[in-house]
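*Asks:* got a structure for you, letters missing:
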C-alpha cells in the first residue's frame, strides 16, 4: 500500500492541517471550500475536528486544479464538478507529489492559452502581479 510523505498509509484519515500542508493550501481555504462545494464533506468528529478521507483529498486536489491552475471561478469549478459527477467521471487519485512551485512570469506567458478569454485575462493579471512582487 502506498505511503504518504508523513508515513501514514494512503487510505488513512488525515486532519485539515495535514491535508493543507501536503497540498500547499491554508486551512481557512479548505473550510471555505466546504461551504462552496457541497460535495466536499470530510468527516467531523467531536469538537468539529475534520478528518479527510482519500476521496475527500482527491476532490480537494481537483478543486485546487480547477481554481488555481485552470482559472475557474468557484462557481465555475462547482459547475464542472457537478457535470463530472453526472457523467460518472471519477475524481483524480489522491497522490501527493510535492506542491508545484509558483510559475515564473515567463512560464505563464509560454503556456497554451486557456479555452476562455476570461481565464486568459486572469493569467495575464497573475503574471503582472508576480512581476510586481518580484520586481
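*Replies:* That came through fine. If you're wondering where the values come from, they're calculated on a predicted model, not measured in any experiment.
*Asks:* Could you use CA atoms for every contact and neighbour count after this?
*Replies:* OK.
*Asks:* Wait, residue 73 touches residue 67, no?
*Replies:* Yes - using Cα atoms under 8 Å, residue 73 is in contact with residue 67, at 6.1 Å.
*Asks:* ok, structure two:
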C-alpha cells in the first residue's frame, strides 16, 4: 500500500503527523507510540512538530502491514525489520546506502565543481545509486 496524499505537495516533501495519519489511516497517537517502539523511525522534529520524510512514511507503511495485515506482534515486527536491515542494502536509510555504494563521490564536491556543473561521472553514479535504492526499497 502506498500512502495517498492529496495535498498537492511534491512526492518527496516533508509531511506533518496529521498528513501522514490521514493518508495512512493510522491515528496520531499510534504513530507517536511506534516511534518509541521502532528506533529506526525518527521523523524530523522542529519547534515541537514532527515532519516525516518519504523513507519514514515507507517504514510506517511496512510497520502497518506487518502489524495490522500480516498479524505480527510489535516485537515480531521489530525482529522482522531487524532481519531485513541485516540483509545488504534493504531497509537502510538512503544516505547510509549511498555512502556505502559511493564513498569516493561527494555531493559537496559536485555542487562546488567549477562552473557549477555536475560532472557526467557523478550524474551517472547517482543514477545508479538511485536505481539500487529503489530496488532495495522494493525488497
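*Replies:* All right, it came through fine. If you're wondering where the values come from, they're calculated on a predicted model, not measured in any experiment.
*Asks:* After superposing, what score do the chains get?
*Replies:* Remark: TM-score between the superposed chains equals 0.63 [TM-score structural alignment, normalised by the length of the first structure]; 90 aligned residues with a Cα RMSD of 1.7 Å.
*Asks:* What are the buried residues along the top helix by length along the first structure?
*Replies:* Ordering each helix of the first structure by length in residues (DSSP state H) puts helix 117-134 first. Residues of helix 117-134 of the first structure classed as buried by neighbour count (16 or more other Cα atoms under 10 Å): 119, 120, 123, 127.
*Asks:* which secondary structure elements does that helix contact?
*Replies:* On a contact count with 3 or more Cα pairs under 8 Å, 6 or more residues apart in numbering; DSSP states H and E, helix 117-134 of the first structure meets helix 105-110.
*Asks:* The helix it packs on corresponds to what range in the second structure?
*Replies:* Mapped onto the second structure using TM-score structural alignment, helix 105-110 of the first structure covers no residues at all.
*Asks:* Identify all contacting residues around that helix.
*Replies:* For helix 105-110 of the first structure, contacts defined as Cα atoms under 8 Å, 6 or more residues apart in numbering pick out 123, 124, 127, 128, 130, 131.
*Asks:* With distance to residue 109 of the first structure as new columns, can those residues be given to me in a markdown table?
*Replies:* As requested, these are exported to a markdown table (distance: Cα to Cα, whole Å):
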| residue | distance to residue 109 of the first structure |
| --- | --- |
| 123 | 8 |
| 124 | 8 |
| 127 | 8 |
| 128 | 10 |
| 130 | 12 |
| 131 | 12 |
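*Asks:* ends of stretch 105-124 of the first structure, how far apart?
*Replies:* Criterion Cα to Cα, to the nearest Å; first-to-last residue distance in stretch 105-124 of the first structure is 9 Å.
*Asks:* nope, stretch 20-40 of the second structure is what I was after
*Replies:* 17 Å.
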